[in-house]
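> starting from these lines, generate the structure:
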Amino acid sequence: MASRSVLIIKMQSINNVQFENKTLFSRLRLALIFIFLLTTLLIIRIYNLQIVNHQYYLKKSLDNQIRTMPITPSRGKIFDRNGNVLATNKLAFRLTLTQEKTKNITKTLQQLKQSGFINDKDIKSFNQNIKHYQKFHSIPIRYNLNEIQVAKFLISNIFIGVNIEPYFHRIYPNQNSSVHVIGYVSRMSKKDQLIYDKKNYLGTLFVGKTGIEKQYEILLHGTNGLQQIERNVNGRVIHTKIIKPAITGKNLYLSIDLDMQKKAETLLKGKRGSIVVIDVKNGEILTLVSTPIYNPNWFVNGISHTNYNQLQTSKNIPQLNRAIQGLYPPGSTIKPMVALAGLEEGVITNISSTFCPGYYKLPNVKRKFNDWKKTGHGHVNVKDSITQSCDVFFYDLANKLGIDKLHNNLDLFNFGRKTNIDIPGENPGILPSKVWKKINKHKPWYRGETLITGIGQGFIAVTPLQLAVATTAIANKGILFQPTLLKNTQASDDIIIESKKDSHIQIPIKNIQNWEDVIDGMKQAIYAPKGTARKLNKGLTYTLAGKTGTAQVFSLDNTIKQYIEAKLDERLRDHALFTGFAPTENPEIAIAIIVENAGNGSSKAAPIARQVLDVYFNKQLNNTLP
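Modelled structure (predicted):
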């Protein structure tokens, strides 16, 4: 029995060994199959990486150290008609940070602040702008670093991913002068990015915001280039290769005369107003001034809170371009156009006479419409009425014309419509009519409103530019130009190309003598003994035709018997105006000037206009001297 048990045990041991061996071989087989499959997959993956997608992953690998970046072109310069620099570029340096190379951006910014390279304003601006950049882009932190800051950073640079980069900084060498013409550039906003070509503006930080800088942004900007930048593991640039060079923006030559601009700005210093001078022969703007003025350099790298508050809180609204946006009653400067309407419509002739007792009354109406001269002008014809600026004559003429004919004739001179000058923001003004009042005031038109429209008061509102354009048309006997500021463009090859001018419009003329009579009235305003601007003719070296104007800011009610300037708030006083052209034969330039709340046009506006015109003709004289 015992031997049998031993035998059974031996047989069980043999069976276990066989089972274990079988299990082991089975597991080894599975392991070998698994290893084979893994090896196969690995080989396939390696083949895919190294052979099939070699170029793709090679590019990915290179992108870790080599990036293709845009080259921002140098912005075109802006000159006046004589080659004086109005806007240019200066090499400067900025501090930048690359996100993918900086482990802790917040900590790095704080360290830069502690080292004196940036401040809280820079950090705030950076955090606002960071979302507009990809991780491999160099994001500006601070602009226009001085030489000491640059040297200090380069010597002790311990900031990984932070670098100093050169760039061209926009500067306006004449400071405040001509700001409303040139405009300014400032940092590109999210709205700007939607307007301009994304590909060409990739890397562009500054764009034109106002004036010529905005109007001709595309010409001034140029075309982006491309470059390859190789960085080391610390994010520092170790090699740069230009793939496609950037094309510099075009230089612009404006029709503006800087000498006349500065003279006009000086004459209006401390005042609110505008002066516009136009070349009568082609519609080019020689002077376009609005005061007060401000410094465009403030905006280039971000305006300070102090300067921004100064502009925003000023009651004088320096950023308003009064030349193209300010709306004013034209006052008596509209009378030559009204006189021409009466002559062309046949309502009056050049010998028609009206008696002026110092006031005008409509039939069956109690109200008196006063003339500026209380004692009246007596009997006056159309030339006399312009020369002496007789209100009664034009009350009567406006009444005879009616508002419809008056509106239609003034419309020919571009009142109530934009002149389409080549800077943004122009105001079309207001040329009232029955329809206009019904739509805008929801009231009917009254006869008395026709009368005051005839002397440039009431609802009618014009810009100084519109007055200058209309005066140019009078000088030209009906040629109405679209005013322009761009004279020539210059590409990088130094070839200057004249800017294409739009064709002019000829105002219909029924009788050329009518225009001559109106012009003669404007001449006599300067030279006749009773001319409202007769003081201007003293010492004139050129002939001049003109029209003074004094425009009420508010109407006197029946309880106020007399206008006493000294007792009125300064901003309620009359505006002073003057329009004119010279010389009277073969005219060259036309001028329009408005000085807000200055009072009488003949004593306040006309002398200023004379001094601006003197600059032009003195330069003409000097240019002809041997």
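
> C-alpha only now, for contacts and for neighbours.
OK.

> and Gln466, that's in a helix?
Yes: assessed with DSSP: H, G, I helix; E, B strand; the rest coil, Gln466 lies in a helix.

> looking at it, it is touching Asn414, isn't it?
Yes: look at Gln466 against Asn414 with Cα atoms under 8 Å: they come within range, at 7.1 Å.

> higher neighbour count, these two?
Comparing Gln466 with Asn414 by other Cα atoms under 10 Å, the one with more neighbours is Gln466, at 27 against 22.

> is it correct that Phe159 is in contact with Thr108?
Yes: using Cα under 8 Å, Phe159 is in contact with Thr108, at 7.0 Å.

> not counting its neighbours along the chain, what's nearest Asp80?
Leu254 (4.8 Å; Cα to Cα, 6 or more residues apart in numbering).

> next, count neighbours for that neighbour.
When neighbours are counted by other Cα under 10 Å, Leu254 comes out with 28.

> same check, this time on Lys191
8.

> ditto for Ile334
Residues near Ile334, counting by other Cα under 10 Å: 25.

> let me see the contact set for the nearest residue to it once chain neighbours are set aside.
Nearest-residue entry for Ile334: Gly456, 5.7 Å, with adjacent residues in sequence omitted and distances by Cα to Cα, 6+ apart. Contacts for Gly456 (Cα atoms under 8 Å, 6 or more residues apart in numbering) come out as 329-335, 551.

> next, the second sequence, to be compared with the first:
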Amino acid sequence: MSEKRTFKNLKLEQSIFRERVFVAFLFVILLVLVLVGRMLYLQVYQYDIYTTRSDKNRMHVRAIPPTRGLIFDRNGRILAENLPSYNLTFVRERAGDTAAVLDVLADILELSEEQKEDMSKQAYSRRRPFQSALLLSQLDDEQIARVSVNRYRLPGVDIEAQLIRHYPYGPLTAHILGYVSRISEKDLKKVDRSQYAGTHYIGKGGIERQYETALHGRVGVQTVETNARGRVLQVLSEELPEQGESLSLYLDAELQKVAARALAGFRGALVAIDPNTGGILAMVSTPSFDPNLFVGGINPDIYRQLITSPDLPMFDRTIRGKYPPASTIKAFMGLAGLEHGVVNATTTIYDPGWYQLPNDSRLYRNWKRVGHGKVNLKRSIVVSNDTYFYNLAYNLGIDRIQPFMKQFGFGINTALDLPGASSGLMPGREWKKAHRKLPWFPGETLSIGIGQGYWLATPLQIATSMVVLANRGKWVQPRIVEMQGRNQAHLNPENKPEDVSVSKPEYWDQVIDGMVAVVHSSTGTARRISKGIRYTMAGKTGTAQVKGIKQGEKYDASKLHERHRDHALFAGFAPVENPQIALAVVVENAGGGSTTAAPIARMVFDAWLTPERLKSTKTASDLVDGNRQ
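Here you go, the predicted model:
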């Protein structure tokens, strides 16, 4: 039986092969067309989109912080300057694992847990993409070296040279200038974020806060090209920032030194004003603090000590401290009595050492328990007789006293550029009804007559009242900044006080003559500061009661806790013929105004009016001890 044999069909195989090659070729062509189409789509139709994305990876817009404006005193002495500093900054977008980087950084710099927590808070603060956050400022050489050596382990971390705020006078000007500190989330809600994109600091308190917009300037913009690690390769374009405006103050740094030296060792405040301009010449609150501690981030332990200290070093007593003005207001009470026809220059009463209301058994004591005998308006001012002013206040009544005193700025904030200044308290019937739910009693009017009771005033308000008195009714509002840049600082008050007018000009002379005799007569309460004086001073001492004493009980400071003792006050102006300076001094728990506050005032008056006689080594304590002997 024969086998059936098959042979290859070469023609068929070739045909199949050609078909397969053709299909494969078409598939390759199709793939090429898809790739070409995709390339065309990406390169042509989406060119703008991907170019922008590429540029964003390669180019970044960075904010250039402006240089903060400087602050000078009236003679060009610098009070706030900018010094070069090395700061540690961090860009979260370049770090990858932020927490890990911060842990490494904390280990390298050997930071405490509190410092590490603060650094973490700064790193995670909300900012624009690729905007740097300030982690640490004012790095020392060792810290710079440690970060530089370990930079390969710290993506996103950089060391930047920047200008940082510095206050050459430290505590001497702390309450006036305030300070700058790191911007918080709360701060960013109150400002234009775009203007603070490259700025790590903002004004906190005082002039730094009040004039923040002018001092800060305008931010600049810089477009830079970077590599994959974020390092800057070149600057592509740049719009320079506008430097902040510098400020010149009415303040005199040398007079400020004298005032601070005079108040050394006391808790208290002093405000000195030029009656011609309203410019504040000196403004001291003691104790004080060093504002430089806050610029780079204050140590938590130091901050805790500042805010828990019973002496309140961060509390500005000049504009926020509220004290009974005591006898410093007796000249104004006398002026009110003259204007309302309740007394005249010759009206006299007999002072047995006390005053008694009709149908009232209580005795309102004069500071001198045996009394001053027969007194008129001038003598009552000179010896600071309380009984005369009890009687005057009773006859005037609170309904006439309150509006009259408000004319001199009591109970009103009249400061033009001092943020946080208190309006004090000038009480009356409506106030007591609203706040105490009680009627006004006649005995409370007597307390008002000697500057006690509910009446509270700041040292700034007392000094301002002396300015109005020195100007015989003409108002100039207190202010601290004189020049802003090259221009006069223009401040438009919303409610400018009206000038005080009286029916007879001689009324001014009658009360001022009494204040002159307080200093220059042999019976005046401030007579001990008149020795060797070369100008005519008008002044008034005051002693403000802190803790009440029982009826008939005699005040004995030695039996009281130091902080329960009387405050010492003095207010006045000089020279009387052409006033150049008016001031107020309050010394807490220091006893009588004649023995403590008046010598302090004399030092400041001498420094301003006869500077060649000033002894640079003397303090208020020296003068007080000398006067007590």
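
> quick check: TM-score for this pair?
For this chain pair, the superposition-based TM-score is 0.91 by TM-score structural alignment, normalised by the length of the first structure; 604 aligned residues with a Cα RMSD of 2.8 Å.

> and which of the contacts of Gly456 of the first structure is nearest to Ser189 of the first structure?
Pro329 (37.1 Å; Cα to Cα).

> ok, which stretches of the stretch 151-300 of the first structure are helices?
Applying DSSP state H, counting those that start in this stretch to the stretch 151-300 of the first structure gives helices spanning 179-182, 190-195, 211-215, 217-221, 258-267.

> which of the ones you listed is buried the deepest?
The highest mean neighbour count among the helices of the stretch 151-300 of the first structure, using mean count of other Cα atoms under 10 Å, belongs to helix 179-182: a mean of 25.

> which other helices and strands contact it?
If you count contacts as 3 or more Cα pairs under 8 Å, 6 or more residues apart in numbering; DSSP states H and E, helix 179-182 of the first structure packs onto helix 211-215, strand 285-291.

> which residues are contacting the longest one?
Residues from elsewhere that reach strand 285-291 of the first structure (Cα under 8 Å, 6+ apart): 178, 180-181, 255-258, 260-261, 264-265, 268-269, 271-279, 318, 320-323, 483-485.

> try it again at 6 Å.
255-257, 261, 272-278, 321-323, 484-485 (Cα atoms under 6 Å, 6 or more residues apart in numbering).

> if you rank those residues by neighbours, which is first?
Ranking the contacts of strand 285-291 of the first structure using other Cα under 10 Å puts Val277 first, with 33 neighbours.

> show me what that residue lines up with in the second structure.
Matched to the second structure by TM-score structural alignment, Val277 of the first structure sits across from Ala272.

> how about the nearest residue to that match, chain neighbours excluded?
Leu583 is the one closest to Ala272 of the second structure (Cα to Cα, 6+ apart), at 4.2 Å.

> so which strand or helix has that neighbour?
strand 581-587 (DSSP states H and E).

> how much does that strand stray from the first structure?
Compared with the first structure after fitting, strand 581-587 of the second structure has a mean deviation of 0.4 Å; criterion: mean Cα distance after the TM-score superposition for the first structure.

> quick one: what's aligned to Thr287 of the first structure in the second structure?
Checking TM-score structural alignment: Thr287 of the first structure goes with Ala282.

> that match: how many residues sit nearby?
26.

> also Ser352 of the first structure?
For Ser352 of the first structure, the count of nearby residues is 13 (other Cα under 10 Å).

> that one maps to what in the second structure?
So, by TM-score structural alignment, Ser352 of the first structure is matched to Thr347.

> burial count for the residue lying closest to that match once chain neighbours are set aside?
Ranked by Cα to Cα, 6+ apart and with sequence neighbours excluded, the top spatial neighbour of Thr347 of the second structure is Asn376, at 5.6 Å. Neighbourhood size, Asn376 of the second structure [other Cα under 10 Å]: 18.

> test my guess that Asn376 of the second structure contacts Thr348.
Yes: using Cα atoms under 6 Å, Asn376 of the second structure is in contact with Thr348, at 4.3 Å.

> what segments of the stretch 151-300 of the first structure are strands?
162-171, 185-187, 206-208, 225-231, 237-244, 251-254, 273-279, 285-291 (DSSP state E, counting those that start in this stretch).
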